[in-house]
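Colleague: Sequence and predicted model, in that order:
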Amino acid sequence: MEDYKTVLIPDETEIEIKKSRFINMVFHIETEEEADAILAEIRKKHYKATHVCWAYVLNTNPRRQKASDDGEPSGTAGKPILEVIDHRELKDVLVVVIRYFGGVKLGTGGLIRAYGGGASDVLNHCTVVKKQFSDQLEVVVSYSSYGGLSNGLMEREVIPINEDFGENVTLFFQIPVAETSGFLAWIEDKTNGTAQIIRSEPAFVDVVVSL
């Protein structure tokens, strides 16, 4: 399974362009049904809005994506929102840009810039995480091995997610699958082969990233 970037916490921003008000929203979704439910709630809340335009991309194989201009000229709203999502390589994300018309027409180019700009604005504001496919590891070492191992981990800038001090020391790690073999070989070398390794099923881990 491949790593991917997404947004977990909904966020919202607002911009004004030539008297039109653009409310920009982002949501984490995993199914088309979730997207439909969120859009229904938004339309209910913003029933006076002139346009509720949106796009989403799902982390499926093959990838599913969809966009809507909601009455704006074809290709001027949903497509630029979708292009922003694609450019930032986000998946399982729904971006909505709501327009309250202010009386001044923007033209085709102006609409594309406005809707793409609204999508960029909210994505600039929100927290993006990388869903990193990682092995779940427990490394059990003696107290005599712990000091050297701990120093080596600091040099490698690898931080255990937890440590348990009992009869031995157990360190818990979430290591990207592609890096596991090298990491375990390093552990074996650092502890002279005395470390006990317990490897659980890999899972996606959230890592905060900047766009």
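Modeller: Yes, it's here. It should be emphasised that the depicted structure is a prediction, and the values quoted were computed from it without experimental measurement. Residues are numbered from 1 along each chain as shown.
Colleague: going forward, measure contacts and count neighbours with C-alpha atoms only.
Modeller: Fine.
Colleague: Surely residue 110 forms part of a helix?
Modeller: Yes. Counting by DSSP: H, G, I helix; E, B strand; the rest coil, residue 110 is part of a helix.
Colleague: okay, now it: neighbour count?
Modeller: 14 (other C-alpha atoms under 10 Å).
Colleague: now the helices for the chain?
Modeller: 32-45, 78-87, 107-125, 143-156, 180-190 (DSSP state H).
Colleague: hang on, residue 94 packs against residue 59?
Modeller: No. Residue 94 is beyond contact range of residue 59, at 11.7 Å (criterion: C-alpha atoms under 8 Å).
Colleague: ok, the two, which is more surrounded?
Modeller: Neighbour count, other C-alpha under 10 Å: between residue 94 and residue 59, residue 94 has more, with 31 against 19.
Colleague: Isn't residue 197 up against residue 137?
Modeller: Yes. Between residue 197 and residue 137 there is a contact under C-alpha under 8 Å: 7.0 Å.
Colleague: Quickly note the distance from residue 138 to residue 199.
Modeller: As judged by C-alpha to C-alpha, to the nearest Å, residue 138 and residue 199 stand 7 Å apart.
Colleague: ok, these two, which is more surrounded?
Modeller: Between residue 138 and residue 199, counted using other C-alpha under 10 Å, the more crowded position is residue 138 (21 against 12).
Colleague: In contact with that one, which residues?
Modeller: 170-173, 197-199 (C-alpha atoms under 8 Å, 6 or more residues apart in numbering).
Colleague: got another, please set it beside the one above:
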Amino acid sequence: MNFPFFALLKYIYVKRGDFLSKNENFLTIKENGTNEIIIKKSRFIASIARSNTVEEAMAFIKKISKKYHDANHNTYAYTIGLNDDQVKASDNGEPSGTAGIPELRALQLMKLKNVTVVVTRYFGGIKLGAGGLIRAYSNSVTQAAEKIGVIKRGLQQELIFSVAYNRFDEVNHYLKEKQILIADTNYATDVQIKVFLDEENQKQFEDDLTNLLAGKVKFTLGEKRYNEMPVTQNNFHEQ
């Protein structure tokens, strides 16, 4: 029986020309989206999107700038690659260093990769000053990413094991405690469970289950695949 977890676990294909290495994990936004905040009557609309290449980033910037062509400013920043291989920031008419760079730093502090953000400002008539602008543009990015959601993309190992029906609740409790989602279950003579784990967590998981079930469990390795895993707002800075 398939669980809704597969709606969250997506197979990732890395396109040729991307700056991301297939053997690395990284954080990015869950999906494209927008968020608006109002500060002293000025509207700050953050539009944020995944971008695997500079070309994709620039196309998104052009699209949003056209959408909000009547705005006072369409500032932007992007970071492409695991090591910020390609970055760019623009103040688009705001005082130098008060918009694009704060936006880029916000992305980098959140450790987000392959992301482009355009923050559109409709001036409300009250000047914010340099410090106020820096905080406004930075917070626009952070709040947009937090609202949309952050995911970790990485290579995971499928692990398959079976447990007796009368031990399933114990195992399920353990999985919930460790925030390990069940990818699939099959109810036969025993309950067969499939999970995906980061490779560095595999041995500890096997040791824990072996101890919990007094050695009455065997593990089978399945496929390796690139998955996207939800990251909570409370701990994504620790990833």
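Modeller: Yep, it's here. These figures come from a predicted structure and were not determined experimentally.
Colleague: For the buried ones among the contacts of residue 138 of structure 1, write the corresponding PyMOL selection.
Modeller: To isolate the buried ones among those in PyMOL, judged by 16 or more other C-alpha atoms under 10 Å, type:
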select buried, resi 170+171+172+173+197
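Colleague: Which one of the contacts of residue 138 of structure 1 is nearest to residue 111 of structure 1?
Modeller: Nearest to residue 111 of structure 1 out of the contacts of residue 138 of structure 1 is residue 173 (C-alpha to C-alpha; 47.5 Å).
Colleague: That closest one -> structure 2?
Modeller: In structure 2, residue 173 of structure 1 lines up with residue 195, judged by TM-score structural alignment.
Colleague: Tell me how far its match lies from residue 25 of structure 2.
Modeller: 18 Å.
Colleague: and what of residue 124 of structure 2?
Modeller: Counting by C-alpha to C-alpha, the gap from residue 124 of structure 2 to residue 25 of structure 2 is 41 Å.
Colleague: who has more neighbours, these two?
Modeller: Neighbours were counted for residue 124 of structure 2 and for residue 25 using other C-alpha under 10 Å; residue 25 has more, 18 against 13.
Colleague: Which position in structure 1 pairs with that one?
Modeller: Checking with TM-score structural alignment, residue 25 of structure 2 has residue 3 as its match.
Colleague: Now which residue in structure 2 aligns to residue 95 of structure 1?
Modeller: Under the alignment by TM-score structural alignment, residue 95 of structure 1 pairs with residue 117 in structure 2.
Colleague: Spit out the contact partners of the residue nearest to its match when sequence neighbours are not counted.
Modeller: In space, and not counting its chain neighbours, residue 117 of structure 2 is closest to residue 48: 4.3 Å by C-alpha to C-alpha, 6 or more residues apart in numbering. Remark: with contacts taken as C-alpha under 8 Å, 6+ apart, residue 48 of structure 2 is in contact with 32-34, 115-118, 141, 144-145.
Colleague: What's residue 80 of structure 2 aligned with over in structure 1?
Modeller: In structure 1, residue 80 of structure 2 lands on residue 58 (TM-score structural alignment).
Colleague: Does that match touch residue 66 like I think?
Modeller: No. At 9.1 Å, residue 58 of structure 1 does not count as touching residue 66 under the criterion of C-alpha under 8 Å.
Colleague: So which of the two has more stuff around it?
Modeller: Between residue 58 of structure 1 and residue 66, counted using other C-alpha under 10 Å, residue 58 has the larger neighbour count: 21 against 14.
Colleague: Which stretches in structure 2 count as strands?
Modeller: For structure 2, the strands defined by DSSP state E occupy 26-29, 33-39, 42-50, 73-80, 86-90, 115-122, 150-163, 182-187, 191-198, 219-231.
Colleague: want to throw those into a markdown table with distance to residue 206 of structure 2?
Modeller: What follows is these, written out as a markdown table (distance: least, C-alpha to C-alpha, whole Å):
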| stretch | distance to residue 206 of structure 2 |
| --- | --- |
| strand 26-29 | 25 |
| strand 33-39 | 39 |
| strand 42-50 | 35 |
| strand 73-80 | 36 |
| strand 86-90 | 40 |
| strand 115-122 | 36 |
| strand 150-163 | 9 |
| strand 182-187 | 15 |
| strand 191-198 | 11 |
| strand 219-231 | 8 |
